[in-house]
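J.: give me the fold of what follows.
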Amino acid sequence: MFHKEGQKIIVTTFILVCSVVLLSHYLIDISWLKLTLQIGALLILILILQFFRNPSRKGTKNFDDILAPVDGKVVVIEEVDENEYFKDKRIQVSIFMSPINVHVTRYPATGVIKFSKYHPGKYLVAWHPKASEENERTTVVLNTPKFGDILYRQIAGALARRIVNYAEVGESVHQGEDAGFIKFGSRVDLFLPLNSAICVKLGQKVVGAQTCIATKKVEKENEY
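T.: I've put the predicted structure just below:
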């Protein structure tokens, strides 16, 4: 199954690859050159197909956990000042996606969209510390039953040149549903309340709509 954002490029690539294979077969007499061109064209098609794959994720939806919005590797876990929307301290969890990861963005929780904004910007490498504030990006705030407001940010990287964001203010969304797509390498930042219990570690690989990123800390009752 492939994501709808890749339909045009998949069809275009397929046509070009078929053209290269056929033309090289009839027009090139040098065997090694013909084979090299044909194999190279087929490899490009395979890479495009794997990039736009959209595996079905039917995990159990719940209000108690924040799930990973994307596939990738956790590269940041720290307390930071979130200056765009909350303007206070939050726990930031950042997930980096390489070109071979699934690039579908999924809603990390069930709730209502309160804020959704696109920002044009630079194309620093996605792991750069300033990428979250200076790169092309979209910011989405989701009001959830358990955690209150959480924020996730799609960030373009050095290769990513288009971010697709489906979140619209006022819309009710469900955990694990398709929230957008980032083309060709990028990262997603989550900004969570300080009372969130983080369930992942730096360097850990996560799976969108399946890996638990955070749960709510259990408040201890006062002892007398």
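J.: could you use CA atoms for every contact and neighbour count after this?
T.: Noted.
J.: quick one: the strands in the protein?
T.: With DSSP state E, the ranges of strands along the chain come out as 65-67, 72-82, 88-97, 104-106, 111-119, 137-144, 148-156, 163-165, 172-173, 178-182, 186-192, 196-198, 205-206, 212-216.
J.: let's compare: structure for the following, please.
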Amino acid sequence: MARDPPLASVLPFPVVDEAWRLALAPALVGAATLPFLPPVGVALLALALGTLWFHRDPDRETPGAEGIVVAPADGTVSVVREEGSRLRVGVFMNVTDVHVNRAPIAGDVREVRHRPGANRPAFSKESDRNEQVAIDCGKYELLVIAGWFARRIHPAVEPGDTVDRGQRVGHVSFGSRADVILPADVDEDDLLVREGDAVRAGETIIAERE
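T.: Next comes the predicted model:
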């Protein structure tokens, strides 16, 4: 069984496992540099702490009502549009948002696909061509789209997994977008959000079917 790092109990917030690896180098170099070059040491230690804070992973209370779709990410709704015969709702994750992604609807994971691509700002229209990971659950898809700085998308599910609504399905480092291609039976009248709305992963209801 994996053990939490020694400092895990000291942090005032939980973080994803990947955060410790990313924070280790600046923390070690910062601690070694602090006695000799205090400003540099402090800056590196602050970078390590900032990396941990960025990768925080708070618990969420997911609504239990039937027929609802919850937000896949924290952030601002940046895309609401038709995608063929279905609707796409995209959430832009700013650098200050939690970057853990959650399943908008319960389902069975059929496929997890990685598509290489560009790294344009995740809030721009051209970001649809960016690198992305698609979690295909049959009746819906969750697309995690890298931003200009994000290079690490970490899915936490694989084909054959069953996910509950609001369950953690992965995370992404340093800014990006999470889009849901909604089930075919969700139409515009079912949407409860519009572009510019703030949402929280696993908690905010973005659509409700009759």
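J.: closest to Ala126 of the first structure out of the strands of the first structure?
T.: Ala126 of the first structure sits nearest to strand 186-192 of all the strands of the first structure, at 5.5 Å, using CA to CA.
J.: show me what the closest one is in contact with.
T.: 69-70, 82, 90-98, 126-127, 132, 149-160 (CA atoms under 8 Å, 6 or more residues apart in numbering).
J.: can you give me the angle it makes with strand 178-182?
T.: Strand 186-192 of the first structure runs at 140 degrees relative to strand 178-182, counting by axes from the mean of the first three to the mean of the last three CA atoms, to 10 degrees.
J.: if you count neighbours, what's buried in strand 186-192 of the first structure?
T.: Buried positions in strand 186-192 of the first structure, judged by neighbour count with 16 or more other CA atoms under 10 Å: Ser186, Arg187, Val188, Asp189, Leu190, Phe191, Leu192.
J.: for the residue lying farthest from the centre of the second structure, what are its contacts?
T.: Taking CA atoms, centre = their mean, the residue of the second structure most remote from its mean C-alpha position is Phe36, at 38.5 Å. Phe36 of the second structure is in contact with no residue at all, counting by CA under 8 Å, 6+ apart.
J.: map it onto the first structure.
T.: Matched by TM-score structural alignment, Phe36 of the second structure corresponds to Leu23 in the first structure.
J.: ok, Val100 of the second structure next?
T.: In the first structure, Val100 of the second structure lands on Val104 (TM-score structural alignment).
J.: could you report the neighbour count for that match?
T.: Look at Val104 of the first structure: counted by other CA atoms under 10 Å, it has 24 neighbours.
J.: you'd agree it is up against Gly176?
T.: No. With contact defined as CA atoms under 8 Å, Val104 of the first structure does not reach Gly176; the gap is 10.3 Å.
J.: give me the distance between the residue nearest to Glu61 of the second structure when sequence neighbours are not counted and Arg177 of the second structure.
T.: In space, and not counting its chain neighbours, Glu61 of the second structure is closest to Glu203: 6.1 Å by CA to CA, 6 or more residues apart in numbering. Relative to Arg177 of the second structure, Glu203 of the second structure is positioned 17 Å away (CA to CA, to the nearest Å).
J.: equivalent analysis for Ser127 of the second structure, please.
T.: For Ser127 of the second structure, the distance to Arg177 of the second structure - CA to CA - is 9 Å.
J.: so what sits against both of the two?
T.: Counting by CA under 8 Å, 6+ apart, the residues touching both Ser127 of the second structure and Arg177 are Ile145, Ala146, Gly147.
J.: now the aligned partner of the second one in the first structure: how far from Gly111 of the first structure?
T.: If I follow you right, that is Ala146 of the second structure. When the first structure is aligned by TM-score structural alignment, Ala146 of the second structure is paired with Ala156. From Ala156 of the first structure across to Gly111 of the first structure, the span is 25 Å (CA to CA).
J.: between these two, which one's more packed in?
T.: Ala156 (31 against 24).
J.: so that one touches Arg137, yeah?
T.: Yes. Taking contacts as CA under 8 Å, Ala156 of the first structure lies within contact range of Arg137: 6.0 Å.
J.: overlap in contacts, those two.
T.: With CA under 8 Å, 6+ apart as the test, Ala156 of the first structure and Arg137 both reach Ile163.
J.: aligned to Val79 of the second structure, what sits in the first structure?
T.: By TM-score structural alignment, Val79 of the second structure lines up with Val76.
J.: isn't its match up against Ala126?
T.: No. With contact defined as CA under 8 Å, Val76 of the first structure does not reach Ala126; the gap is 11.6 Å.
J.: which one's more surrounded, the two?
T.: Neighbour count, other CA under 10 Å: between Val76 of the first structure and Ala126, Ala126 has more, with 24 against 19.
J.: wait, what's in contact with that one?
T.: Phe96, Ile155, Ala156, Gly157, Ala158, Gly185, Ser186, Arg187.
J.: show me what it aligns to in the second structure.
T.: Per TM-score structural alignment, Ala126 of the first structure is aligned with Ala122.
J.: quick check: closest non-adjacent residue to that match.
T.: Gly147 (4.3 Å).
J.: how many other residues sit next to that neighbour?
T.: A count of nearby residues for Gly147 of the second structure, using other CA under 10 Å, gives 28.
J.: wait, it touches Ser127, no?
T.: Yes. Assessed by CA under 8 Å, Gly147 of the second structure is found in contact with Ser127 at 7.2 Å.
J.: between those two, what contacts are shared?
T.: Overlap of the contact sets of Gly147 of the second structure and Ser127 (by CA under 8 Å, 6+ apart) consists of Asn119, Arg120, Pro121.
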